[in-house]
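Novice: With the input below, show me the fold.
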Amino acid sequence: MRRKEPDEELDVISIRTMAKETLGEWGGTFATLTYVFLGYTSMVAYCSKSGEILFHLINLPEPLLNFLFTLVFATLISVGGTLATDRVNQWLTTSMIGLLLAIEVLAMVLGGWSGFGGSADWGRVPSTIPVMIFSLVYHDIMPVICALLGGDLKSIKSSILIGSVIPLLALLVWDAITLSLSSHYSGSVSDPVDLLLRVRWDGVPFMVEAFSLLAVGTSLIGTLLGFSEFFKEQLKNYHAIELSGLRNWWGRKRIGLMSMVMVVAPSLLVSITVPDAFSAATDIAGGYCMTMLYGILPPAMAWAMQRRELNEEAISSSRPALVGVGLFACGIVMEQFLQDILSYYR
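Specialist: Below is the predicted model of the structure:
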């Protein structure tokens, strides 16, 4: 975050600025290219999936449903601002958690639970790594959360911890149910949502569709907020806006609308024209973009920042952790690259 004047609000600083200030121009360029690619692949995944889910609920063309769903949230952020969007997101998240708990309780009561054993095929784990990492895409909104909480480190840490542990527990139960159900279909269905849609438990298929739509909506809000703030920061650097009266208000609104169009228009175009865009986008976003942006860059930035601000003893104590995280992230990228190469030549 950055405050230019004592009485000004905190500005959200993008990961590009962080990388540039710690690693130099090359770091800023690398972060920019990776973040833009991540933002667009994430948006393509959400736009594509929203149309697919809505098509099961409303018999209208998927491209139209993609457009309308994305437009609703883009308008909410552009017109309502961060605070209004946060309130809506809290309501949607609460509803989503309630639906997920209801689905899991019903599944366990009706015989859809056998734990983490049985028919699990651990040889398929490597191919699921991109999706696992893609589930951590909430990192995009961290700069916005830091500004929203006024830079209070204790509140920020609590927000990350509580906001991560609750979904983790729910997802572990979800995984156990999915592994149990998969044994009944002999590998013919791999998507956990499709598995739950096939069961004949009263009300569960509709609840799964509603939960999936809420999950996509809340994820879309986070990516839209973070990605539009990124473009907003870049546009501010190229447009000198006088901070006075109505002109200042219109300047902020104009830049906000321009940044939103830059995020939404290309994403909708790709999601509408590319078949099976969701699977391809999640593999690219999780296997490459997320891992490089939040697995490789942060240790490098922390190393450079500590080297500049702290003594050599402090650097040495954290060096094993930084190197370990960086090497692990590089290993995931290489593993995904080898998988893609092998699948291409099959």
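
Novice: from here on, contacts and neighbour counts on C-alpha atoms
Specialist: Noted.

Novice: Tell me where the stretch 201-346 of the chain has helices.
Specialist: Using DSSP state H, counting those that start in this stretch, the helices of the stretch 201-346 of the chain run over residues 204-238, 245-273, 277-284, 291, 297-309, 312-345.

Novice: out of those, which comes closest to Val125?
Specialist: helix 312-345 (11.8 Å; CA to CA).

Novice: Next, the angle from the closest one to helix 297-309.
Specialist: Angle, helix 312-345 to helix 297-309, by axes from the mean of the first three to the mean of the last three CA atoms, to 10 degrees: 160 degrees.

Novice: what helices or strands is helix 312-345 leaning on?
Specialist: helix 125-134, helix 291, helix 297-309 (3 or more CA pairs under 8 Å, 6 or more residues apart in numbering; DSSP states H and E).

Novice: Go through it and flag the buried ones.
Specialist: By 16 or more other CA atoms under 10 Å, the buried positions in helix 312-345 come out as Ile315, Leu322, Val325, Gly326, Ala329, Cys330, Ile332, Val333, Glu335, Gln336.

Novice: for the residues you listed, which one is nearest Glu209?
Specialist: Looking across the buried residues of helix 312-345 and measuring by CA to CA, the closest to Glu209 is Gln336, at 30.0 Å.

Novice: Which residue, other than its chain neighbours, is closest to the closest one?
Specialist: Nearest residue to Gln336 in three dimensions, chain neighbours excluded: Gly287, at 5.8 Å (CA to CA, 6 or more residues apart in numbering).

Novice: Another for comparison:
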Amino acid sequence: MAVSSACFQVPTLLLIPSSRKQLLQTHRYKCSSRRANLLHKCFSQRQSESKPTQKENEEFEFERLFSNLNQATLKREPGSLSSAIFLVAGTTVGAGILAIPAVTQESGFLASAVACIVCWVFMVVTGLLIAEVNVNTMCELGSGGVSLVSMAQRTLGTVGVQIACWSYIFIHYALLVAYVARSSDILTNFLGIPLWESATLFSLIFGCICYFGSQRFIGAVNGVLLLGIIVSFAALVAVASGGLHWDALLKANFEAVPMSIPIIALSFVYQNVVPVLCTNLEGNLAEVRTAIVLGTAIPLVLFLVWNGVILGSITDLEMGSGKILDPLQQLQSSNGVVGPIIQVFSLLAIATSYIGFILGLADFLADLLKLPTGQSRPLPYLLTLIPPLVLSLLDPEIFFKALDFAGTYGVLVLFGILPAAMSWSGRYSNPTSSVKLPQLVPGGRLTLSLIIGGAGFVVFSEILESFGHP
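Specialist: Coordinates of the predicted model:
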């Protein structure tokens, strides 16, 4: 395809404006009528877009930043909005939802519901900030598949890269260990096979799906798993709600809310797939925003109903001394019908989140190792799958410990403080940058300060508590 690079380059980015100017959700490109005709031949545009005329240097609008190409066929393979929503929702509904009732039982349903909504708003905002910085970085570097490393390097320099790298690796490995540990326990109970076989089977199946599957196939798998989650969740609610004590839902102990925030925030983690999302949706900010808001709204509803059913069904919960008791185990022991449904729901929830974290970490490691974009390399996937598998087998009881530690010191730093700091730098510390996309989060410095201050306060409080200070 011999087309002048003044308009675009092949194969990674196809629409890189020479002037590097972006306008709202569309991008304008000045070029001759010959180049405009080539653009219209190469890209399938919306019906509302006008056809090029013979005027020189006429402006044309494109809603996407670039096009995803199949390097073998050179055909455009765009990601769909529905697949993006499923990816976000599937990544969000993970092992964190299984731990929510255990950490909110002391605060009660009403107080924990407020905490869930606040954490959801917080995580939506930080996800939009990551998307904003990611698309700006793609414009600046002229390449797709940009991970947090490149984003931090562009906005925060070497120090930011170190913080991003270690936080990202830490939280992903911690959560993948928790996912493999819990899923292997469930599969061992179902299949009656040794723990190491069930852990290997789980990692192998979903690792192969992520490595060999196309964007559409992975989106379809996430959609099927999410449908299974909804069906099993509805069955669980129908069975367990028969013994629901409505008075128990009125309990509200706001003093106990802070201890639950790390795991609640962890339950809303999806930001690791935002760079993948921006690439799949070809930098279309409107679709990225929709995918993030709708993709996280579905899990929010599930979390609230799930927490209400569990806390409303078990009224004699007692907190052990320094140990988190799991209400799910008590509910399973008291109701033989609920047990298998909870196991199925748990396995599906872990599987959807596991896929998202594999994709996010493999993409991150590929960028860290400077591997070519747009090609499937086995090394990032091996580095993603093997260490969590080994660590989960060394300590099968690591589930709650991994979640709490990752939520406190990983999520709130990596997906709380860091996105706001990168956005601050991109917006205000480098005003002469040639790339200025629309801001996805309003409020300016005040919003960014609240995000950094809120996340920092929770982390600092947890550090003090861990050293024995109230």
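
Novice: TM between them?
Specialist: Put the two chains on top of each other and the TM-score (TM-score structural alignment, normalised by the length of the first structure) is 0.85; 324 aligned residues with a CA RMSD of 2.7 Å.

Novice: To which residue of the second structure is the residue nearest to Gln336 of the first structure aligned?
Specialist: Mapped onto the second structure by TM-score structural alignment, Gly287 of the first structure lines up with Thr408.

Novice: I'd say the residue nearest to Gln336 of the first structure and Cys330 touch.
Specialist: No. Counting by CA atoms under 8 Å, Gly287 of the first structure stays clear of Cys330, with 10.5 Å between them.

Novice: what's the neighbour count on Ala297 of the second structure?
Specialist: Residues near Ala297 of the second structure, counting by other CA atoms under 10 Å, number 21.

Novice: Run through the residues that contact the equivalent of it over in the first structure.
Specialist: Aligned by TM-score structural alignment, Ala297 of the second structure pairs with Val165 of the first structure. Listed by CA atoms under 8 Å, 6 or more residues apart in numbering, Val165 of the first structure has no contact partners.

Novice: what about Val165 of the first structure, helix or strand, and which?
Specialist: helix 153-182 (DSSP states H and E).

Novice: Mean per-residue distance, that helix versus the second structure.
Specialist: Following the fit onto the second structure, the mean deviation recorded for helix 153-182 of the first structure is 1.5 Å by mean CA distance after the TM-score superposition for the first structure.

Novice: now that helix, how far from the centre of its chain.
Specialist: In terms of CA atoms, centre = their mean, to the nearest Å, the centre of helix 153-182 of the first structure is set 15 Å apart from its chain centre.

Novice: From Val411 of the second structure, how far out is Val159 of the second structure?
Specialist: Taking CA to CA, to the nearest Å as the criterion, Val159 of the second structure is separated from Val411 of the second structure by 18 Å.

Novice: Who has more neighbours out of those two?
Specialist: Val411 (29 against 11).

Novice: Contact partners for the more buried one?
Specialist: Contacts for Val411 of the second structure (CA under 8 Å, 6+ apart) come out as Ile171, Pro262, Ala265, Leu266, Val269.

Novice: if we go to 10 Å?
Specialist: Neighbouring residues of Val411 of the second structure by CA atoms under 10 Å, 6 or more residues apart in numbering: 123, 167-168, 170-172, 262-263, 265-269, 271, 405, 417-418, 455, 459.

Novice: One more: Pro262 of the second structure?
Specialist: 103, 119, 403-412, 455, 458-459, 462.

Novice: can you tell me how far the most centrally placed residue in the second structure sits from Ile324 of the second structure?
Specialist: Nearest to the mean C-alpha position of the second structure, by CA atoms, centre = their mean, lies Tyr270 at 1.5 Å. Applying CA to CA, the value for Tyr270 of the second structure to Ile324 of the second structure is 25 Å.

Novice: same check, this time on Ala351 of the second structure
Specialist: 24 Å.

Novice: ok, now Ala406 of the second structure?
Specialist: Separation of Ala406 of the second structure from Ile324 of the second structure (CA to CA): 16 Å.

Novice: Those two: which is more packed in?
Specialist: Set Ala406 of the second structure next to Ile324 and count neighbours by other CA under 10 Å: Ala406 wins out with 24 against 15.

Novice: which residues sit in contact with the nearest residue to that one once chain neighbours are set aside?
Specialist: Using CA to CA, 6+ apart and skipping residues adjacent in sequence, the residue nearest Ala406 of the second structure is Ile171, 5.3 Å away. Going by CA under 10 Å, 6+ apart, Ile171 of the second structure touches 177, 266, 357, 361, 402-403, 405-411, 413-414.

Novice: check contacts around Ser95 of the first structure.
Specialist: By CA under 10 Å, 6+ apart, Ser95 of the first structure lies in contact with Asn89, Leu101, Ala210, Phe211, Leu214, Ala215.

Novice: Nearest to Ala304 of the first structure among those residues?
Specialist: Using CA to CA, the contacts of Ser95 of the first structure come closest to Ala304 of the first structure at Asn89, 35.8 Å.

Novice: What is the burial count for that closest one?
Specialist: Quick note: Asn89 of the first structure (other CA under 10 Å) scores 18 neighbours.

Novice: so when I look at it, I'm seeing a helix, right?
Specialist: Yes. Assigned with DSSP: H, G, I helix; E, B strand; the rest coil, Asn89 of the first structure falls within a helix.

Novice: shouldn't it be in contact with Val216?
Specialist: No. Counting by CA atoms under 10 Å, Asn89 of the first structure stays clear of Val216, with 11.5 Å between them.

Novice: ok, back up a step: out of the helices and strands packed on helix 312-345 of the first structure, which is the most enclosed?
Specialist: With neighbours taken as mean count of other CA atoms under 10 Å, those reach their highest mean count in helix 291, at a mean of 24.

Novice: Cys208 of the second structure -> the first structure?
Specialist: Mapped onto the first structure by TM-score structural alignment, Cys208 of the second structure lines up with Thr75.

Novice: Provide the secondary structure category for that match.
Specialist: What three-state DSSP gives for Thr75 of the first structure is helix.

Novice: Chain neighbours aside, what residue packs nearest to Asp404 of the second structure?
Specialist: Nearest residue to Asp404 of the second structure, sequence neighbours excluded (CA to CA, 6+ apart): Ile263, at 5.9 Å.

Novice: distance of the equivalent of the one you found over in the first structure from Gly287 of the first structure?
Specialist: Matched to the first structure by TM-score structural alignment, Ile263 of the second structure sits across from Val131. Distance from Val131 of the first structure to Gly287 of the first structure, counting by CA to CA: 8 Å.
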